[in-house]
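My questions are about this predicted structure, shown below with the sequence.
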Amino acid sequence: MILNDLKRINAKLLIQENEPLAHYTYTKTGGNADYFIRPKTSEEAAQVVKYCHDNHVPLTVLGNGSNLIIKDGGIRGVVLHLDLLDHIKRENTTIIAGSGAKLIQVSKAALDFQLSGLEFACGIPGSVGGALYMNAGAYGGEISDVLEEATVLTMSGELLQLNRKQLKAQYRHSTIAEKNYIVLEGKFALTLKEHVIIEAKMAELTEARESKQPLEYPSCGSVFKRPPGFFAGKLIQDSKLQGESIGGAQVSMKHAGFIVNTGDATATDYLRLIQHVQQIVFDKFGVLLETEVKIIGEDAKERTKNFDK
C-alpha cells in the first residue's frame, strides 16, 4: 500500500523495500528498513514527509549514519535518506550546503573558497543535517558558531527558515532535535582568510584526529557525552575497560571513548557493551555516562512485521 501510494504521488521517487541499513551506518550494523527512500530534491522530501504525516506512517530520517546505532530488528515504516541533497555553493562569504552533504566536504569547499570557520569540522564524518541536529563539534568548535540559518521541514511537511537565535543551540542539542525538524539545508557565515593559513590549521587538526582516533575500524564515533567536570574517555580508561569486548564490539585500545566493530559486531553487541561501560564507570566513579550516539530501531527479538503488511 505505501509503495503504491508513494508511486502515485511521484513516480520518480527512489524507493527500496526491506533495505539493509547496515549499508548506511558507520558501525556496519543494523536491521532492515520497510521502505527506504532517497529524495533527489527538497520537494520530493516534502512529499514523502507530508504523506507519512497524513497517513500516520512512521517516518525516520537518516543522514550519514556516523553517530548512530540502528538496532538489529531494523526500522518500521519509511526511512528517508537525504544523502542525495548534497549541494555545496558559495554566496560571498557564506556557504550553503544541502542536508546530505558531508561535513568534511563542506570544510574542504570552504578551504577552496578561502573561507575560514569550518576548520574544526574537517574530520567530522557526519552530514550537514546530522551536524545541525546535534550541534556537532570538535577541537573547540561547534556548528552553531558559524551557522547563520537552517531550512527545515516540520514532521507535517511545513517548510521553515530558522535563524541562529531560533536554533537555541547547546552542547550536542538544538531546536531541530527538540522539535524533530528535518534539515534540508544549512547556511554558514564564514570569514575570508588566506588558503595557506586555513590549510595549515586543517592539517594540524587532521593529524591530531588520526593520531588519537581508531579510524582503522568501523565505529559510531564518540559514544558518550562529556560529563560535567570529567572526560568520558578518561573515566573509561581509568576503569580499565579498554579492550573490553562483547561479541565483535570492543572498547577501542586507541581511544577509550570509541567502541569499534572488530569484524562481526551486531548492534546488540554495541548496546550491551555500552551498558556494561556505563555500569562499571558508575560503580567506580559515581558518574553516569550519557550516550551521545543516537540509538534507534527495534530489537531483533521484538521485531514486528512490516508496517503495512
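Structure received.

hey, let's count contacts and neighbours off CA atoms from now on
Noted.

Stretch 236-250: which residues count as buried?
Neighbour-count burial for stretch 236-250 flags I236, Q237, S239, L241, Q242, G243, S245, I246, G247, G248, A249, Q250 (criterion: 16 or more other Cα atoms under 10 Å).

Which members of those residues are positioned in strands?
S245, I246, A249, Q250 (DSSP state E).

Among these, which one sits closest to G30?
Distance to G30 across these (Cα to Cα) is lowest for A249, with 13.4 Å.

The residue nearest the centre of the chain: what secondary structure?
Centroid-nearest residue in the chain, with Cα atoms, centre = their mean: G130, separated by 4.1 Å. Assigned with DSSP: H, G, I helix; E, B strand; the rest coil, G130 falls in the helix class.

what secondary structure does D34 sit in?
For D34, the assignment made with three-state DSSP gives strand.

Thought I75 was touching it, still the case?
Yes. Taking contacts as Cα atoms under 8 Å, D34 lies within contact range of I75: 6.6 Å.

Just want to know which of these two has more residues nearby.
I75 (31 against 23; other Cα atoms under 10 Å).

Spit out the contact partners of the more buried one.
Taking Cα atoms under 8 Å, 6 or more residues apart in numbering, we find I75 in contact with G31, N32, A33, D34, T60, I296, G297, E298.

7 Å instead?
By Cα atoms under 7 Å, 6 or more residues apart in numbering, the contact set of I75 is N32, A33, D34, G297, E298.

next up, a second structure to put side by side with the first:
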Amino acid sequence: MNMKEILMVFKDLQQMVPKTEIAMSEPLSKHTFIKTGGNGDVFIKPFDVLDLQKIVKYAFSHDIPLTVLGKGTNVIIRDEGIRGIVVSLDQLTKVSVTGEIITVGSGANIIDVSRIALQHQLSGLEFACGIPGTVGGALIMNAGAYGGEISEVLTSATVLTQSGELRTFKVGEFQFGYRSSIFANENLIILEAVFSLKTADPTIIKAKMDENTFLRESKQPLEYPSCGSVFKRPPGHFAGKLIQDSGLQGTRIGGAEVSTKHAGFIVNVDNATSTDYIQLIQHVQKTVKEKFGVDLETEVKIIGDDS
C-alpha cells in the first residue's frame, strides 16, 4: 500500500476499534525474536475477539492482505516488511482452569500455560515448558519437544477464517502432522484453545519440567537471538547432525551465524538482517544437498514482501 492508502486504513480502523492500539509503518524487528524485519504498513493489537473479528472482516471486504503474528519466535520477516494489516494477538491471553481442563487465549505464552498447569497439579504440558512461543503458534505448528506435542492434549480450538467466520474444531478435525495442522493448511486465525490434562503429583511434574529446562539451556544457544530450530527433521536424519557434518557450524553471512553450540540454530550475533538469515539458510540447504543429497525444509516461516 502507498502512504495514502495506509493512512486511510489507519483512520478506518481507529474509528472501528477505538480501544485498540494501532500504528503505521511499524518496525516489525521489534516484534520478532531475531530482531530483524522491515516495517508493517498498519500494525494493530486487538483488544478482544470482537475487535479482531471486525478487523478481519474489514480486511476481507476491502481486499487488504492480513498477516497474524504471535510472539515472532518462529518467523523471519523479510527486510522489505509486510504490506497491508499486521495483527498481533498478544492481548488475547486469558487463561481459565476447570478441573483437568485449561482454556486459554491464543496470545498466551505456552511456557506460562505449562507453569499454570503445574500450579494446578496437571500433567501433559511439561514438554512445552521451554517452547518460547504462543499457544496459537504451538497449535499451528503442532509444537513438540522432549517426547510430547500439542496433538496429545488439545481437545478443541476456536478460530476465525480469513473472512471473519467463527468456527470451532474438535478432536479428529485438527489434521495434525509433523509441524503441520489444519490451522496452518487453511490459514486460520486461532482465538482460543482447550487442553485436557491429567491430575498428577506436582513434584513429578516439576522434576520433568526442570529436566527439560536443563536440556534446553545446556544444548541451545539461548545467549543470542534466534528463531529456534530452523529446519524440520528430514526423514531418517537429524538436521543439526547433517549441518554439523557438513562443517557449517560457525559459518556466517553478515550478522547471522550457524550456531557453534547447536547446528540446527542460526543466531543473530552482530546486527543481522533478515536477508543475512535467508541467504545463510539457502547456503546451508545447498551445502547439505551437495554433501548428503538431503533436502532441508525450513521449520521457521519466512514471510513478507519479497519484491
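Yes, it's here. If you're wondering where the values come from, they're calculated on a predicted model, not measured in any experiment.

What TM-score do the two superposed chains give?
Overlay of the two chains. TM-score (TM-score structural alignment, normalised by the length of the second structure): 0.97; 300 aligned residues with a Cα RMSD of 0.7 Å.

about what we covered before: just give me the closest of the ones in strands among the buried residues of stretch 236-250 of the first structure to I15 of the first structure.
Distances from these to I15 of the first structure were compared by Cα to Cα; the smallest belongs to A249, at 31.5 Å.

From G137 of the first structure, how far off is the aligned partner of I102 of the second structure in the first structure?
The alignment partner of I102 of the second structure in the first structure, by TM-score structural alignment, is I95. From I95 of the first structure over to G137 of the first structure the distance is 18 Å, taken as Cα to Cα, to the nearest Å.

Can I get the contacts of I75 of the first structure in a markdown table including distance to D83 of the first structure?
A markdown table is the format used below for the contacts of I75 of the first structure (distance: Cα to Cα, whole Å):
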| residue | distance to D83 of the first structure |
| --- | --- |
| N32 | 18 |
| A33 | 16 |
| D34 | 18 |
| G297 | 20 |
| E298 | 23 |
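
Let me know the closest of those to H173 of the first structure.
Closest to H173 of the first structure, out of all of the contacts of I75 of the first structure and judged by Cα to Cα, is G297, at 20.6 Å.

who's in contact with whichever residue in the second structure pairs up with the closest one?
Using TM-score structural alignment, the equivalent of G297 of the first structure in the second structure is G304. By Cα under 7 Å, 6+ apart, the contact set of G304 of the second structure is I77, R78, E80, G81, I82.

circling back to that earlier point, alignment lookup: the residue nearest to the centre of the first structure to the second structure.
When the second structure is aligned by TM-score structural alignment, the residue opposite G130 of the first structure is G137.

Number of residues surrounding the equivalent of G30 of the first structure over in the second structure?
Per TM-score structural alignment, the equivalent position to G30 of the first structure in the second structure is G37. Residues within reach of G37 of the second structure, counting by other Cα under 10 Å, total 26.

Who are the contact partners of G37 of the second structure?
Shown in contact with G37 of the second structure (Cα under 7 Å, 6+ apart): L28, S29, I77, R78, D79, G81, S274.

Quick one: map the first one onto the first structure.
Spelled out, it's L28 of the second structure. Under the alignment (TM-score structural alignment), L28 of the second structure pairs with L21 of the first structure.

Now do the contacts for that match.
Contacts of L21 of the first structure by Cα under 7 Å, 6+ apart are G30, G31, N32, A33.

For those residues, pick the one with the most neighbours.
G30 (29 neighbours).

G229 of the first structure in helix, strand or coil?
Three-state assignment for G229 of the first structure (three-state DSSP): coil.

any idea what it aligns with in the second structure?
Per TM-score structural alignment, G229 of the first structure is aligned with G236.

just V146 of the first structure next, same as before
In the second structure, V146 of the first structure lands on V153 (TM-score structural alignment).

Equivalent analysis for G263 of the first structure, please.
Using TM-score structural alignment, G263 of the first structure pairs with D270 in the second structure.

can you count the residues close to its match?
11.

Now for the residue nearest to it when sequence neighbours are not counted: which residues touch it?
Leaving aside its chain neighbours, D270 of the second structure sits nearest to G255 (4.3 Å; criterion: Cα to Cα, 6 or more residues apart in numbering). Neighbouring residues of G255 of the second structure by Cα under 7 Å, 6+ apart: N268, V269, D270, N271, A272, D276.

how close does G255 of the second structure get to G72 of the second structure?
19 Å.

And for R179 of the second structure?
Distance from R179 of the second structure to G72 of the second structure, by Cα to Cα: 16 Å.

mind listing the helices in the stretch 51-200 of the second structure by residue range?
110-119, 135-141, 182-185 (DSSP state H, counting those that start in this stretch).

Highest average neighbour count across these: which stretch is it?
Ranked by mean neighbour count, the helices of the stretch 51-200 of the second structure are led by helix 135-141 with a mean of 25 (mean count of other Cα atoms under 10 Å).

who's in contact with that one?
70, 106-110, 150, 179-181, 183-184, 190.

and if we set it to 8 Å?
70, 104-110, 143, 150, 178-184, 190-193.

Against the first structure, what's the mean shift for that helix, could you check?
Its matched residues in the first structure lie on average 0.7 Å from helix 135-141 of the second structure after superposition (mean Cα distance after the TM-score superposition for the first structure).

so how far is that helix from its chain's centroid?
7 Å (Cα atoms, centre = their mean, to the nearest Å).

Next: stretch 114-134 of the first structure.
With Cα atoms, centre = their mean as the basis, stretch 114-134 of the first structure stands 11 Å off its chain's centre.

Same check on stretch 222-235 of the second structure?
Its chain's average C-alpha position is 12 Å from that of stretch 222-235 of the second structure, according to Cα atoms, centre = their mean.

buried sites along that stretch?
P225, S226, C227, G228, S229, V230, F231, K232, R233.

So what does C220 of the first structure match up with in the second structure?
By TM-score structural alignment, C220 of the first structure lines up with C227.

where along the stretch 101-250 of the second structure do the strands fall?
101-105, 122-123, 144-145, 148-149, 154-160, 166-170, 189-196, 198-199, 226-229 (DSSP state E, counting those that start in this stretch).
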